[in-house]
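1. Compute the structure for the input listed below.
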Amino acid sequence: MVSRRSLLGTGAAVSAASVAGATTGHAATAPKHHRQSTDANKQLVRDYAAQVFNGHQPELAVKFVTPDFVWHGGFMGTVSGVEGLVGLIGSWIESMPNLNAEELDILAEGDLVTVRYFVTATVRGSLLGIPADGKQLSWESGTIWRITDGKISEEWPFDDTASVLVQLGVLTSPSGG
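-> Modelled structure (predicted):
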């Protein structure tokens, strides 16, 4: 029988054992650290939604986002910086003062957090160029956030805008409903 020492040599055997021990130790702690950071990222997004969006305090965004924050809004365009975000959320709240997003699901992996929401609101001001009519709206929404150094640095919202337009009477649903 050939010993490990004779195959690897004394130094290699010690190094191999050290690497094996370090790898095992790292593997044992990595999931806990990863879980802690994803839990912290989810809590950041929940606090942002509660205070800024549902709390109707867009000025508090500065606590939650990086100075170079970017909102990637699809057909609504791109908004950069905290001031742009505050203005954007402020305009939604002005149009729909009871705007509320209820969290349905939340997932986190690495520096990304994804949330699926059920949003409700009553139109009290012009919305997407459509005059206010007091209609109550509801739709599903999803958002992906990138977290950088404990703050939100990017956001990609995915709203069911077609549903909103059908409810506003601007678009006809193919199903007729």
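2. only C-alpha atoms for contact and neighbour calcs from this point on.
-> Will do.
3. and the next element down the chain from the lengthiest strand in the chain?
-> In the chain, assigned by DSSP state E, the strand with the most residues is strand 136-148. On the C-terminal side of strand 136-148, the closest following helix or strand by DSSP states H and E is strand 151-159.
4. what about the residue lying closest to residue 94 once chain neighbours are set aside, distance to residue 91?
-> Using Cα to Cα, 6 or more residues apart in numbering and skipping residues adjacent in sequence, the residue nearest residue 94 is residue 125, 6.4 Å away. Counting by Cα to Cα, to the nearest Å, the separation of residue 125 from residue 91 is 9 Å.
5. and for comparison, fold this next one:
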Amino acid sequence: MPVSPEENKAIVRRFIDAHNTRNLDLFSELVDPGYIDHTHHQEGIEEFRKLFELAFVAFPDWHEEIVDMIAEEDKVWVRVEATGTQTGEWKYMGGSLSPTGNKVAISMVFIWRIADGRLAEGWGVDGDSDFLYSLGLMKYTEKGEEMFFGE
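-> Modelled structure (predicted):
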């Protein structure tokens, strides 16, 4: 039986709320066991869950605020404003970053396909350059500083 776009939006809201409250127990209820993460090129609920566990260590105050949400058929698009402070070690893609104490604020857009009341596939676009710059992992060139921050 098809689920309405409004019901799909409610699933995404519950997922983001579970993320904000660190309630990973809801993953098994809200995420399909065969979840496909197109952003990080991985498959399976456990791999997806690990991303959140690592992020919670690095950014214990991470919070995502829903700004916009659109649903059509089995897809939900959501734009969030995310904030956090890196007070723990950030392990990602084989590397790690010691705590910087830096605050991060980025906009992100996610698209989720919902199947049988669970997130089945996901795509994400985020402010990677803003995120990396805030953590001190990326710097603008002298020309970039002049163009974007000069007088």
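6. which residues sit in contact with the aligned residue in structure 2 for the residue nearest to residue 94 of structure 1?
-> In structure 2, residue 125 of structure 1 lines up with residue 88, judged by TM-score structural alignment. Each residue near residue 88 of structure 2 by Cα atoms under 8 Å, 6 or more residues apart in numbering is listed here: 57, 58, 59, 60, 98, 99.
7. Count residues in the vicinity of the counterpart of residue 104 of structure 2 in structure 1, would you?
-> Superposed on structure 1 with TM-score structural alignment, residue 104 of structure 2 falls opposite residue 137. For residue 137 of structure 1, the tally of surrounding residues (other Cα atoms under 10 Å) stands at 18.
8. For structure 1, which segments count as strands?
-> 65-72, 78-80, 100-109, 112-122, 136-148, 151-159.
9. ok, the counterpart of residue 12 of structure 2 in structure 1 to residue 64 of structure 1 distance?
-> If you follow residue 12 of structure 2 across to structure 1 using TM-score structural alignment, you land on residue 45. Separation of residue 45 of structure 1 from residue 64 of structure 1 (Cα to Cα): 8 Å.
10. Check residue 101 of structure 1 too.
-> The value you get for residue 101 of structure 1 to residue 64 of structure 1, if Cα to Cα is used, is 17 Å.
11. How much space separates the residue most central in space within structure 1 from residue 124 of structure 1?
-> Ranked by distance to the mean C-alpha position of structure 1 (Cα atoms, centre = their mean), the top residue is residue 145 at 3.0 Å. Distance, residue 145 of structure 1 to residue 124 of structure 1, using Cα to Cα: 28 Å.
12. With residue 27 of structure 1 instead?
-> In terms of Cα to Cα, residue 27 of structure 1 sits 54 Å off from residue 124 of structure 1.
13. Those two: who's more crowded?
-> Per other Cα under 10 Å, whichever of residue 27 of structure 1 and residue 124 has more neighbours is residue 124, with 18 against 11.
14. Would you agree that one is in contact with residue 133?
-> Yes. Counting by Cα atoms under 8 Å, residue 124 of structure 1 does reach residue 133; the two are 6.6 Å apart.
15. circling back to that earlier point, what's the overlap in contacts for residue 45 and residue 64 of structure 1?
-> When contacts are counted by Cα under 8 Å, 6+ apart, residue 45 of structure 1 and residue 64 are jointly contacted by residue 152.
16. quick revisit: my read: the match of residue 104 of structure 2 touches residue 122, true?
-> Yes. Between residue 137 of structure 1 and residue 122 there is a contact at 6.0 Å, judged by Cα under 8 Å.
17. quick one: common contacting residues for these two?
-> With Cα under 8 Å, 6+ apart as the test, residue 137 of structure 1 and residue 122 reach no residue in common.
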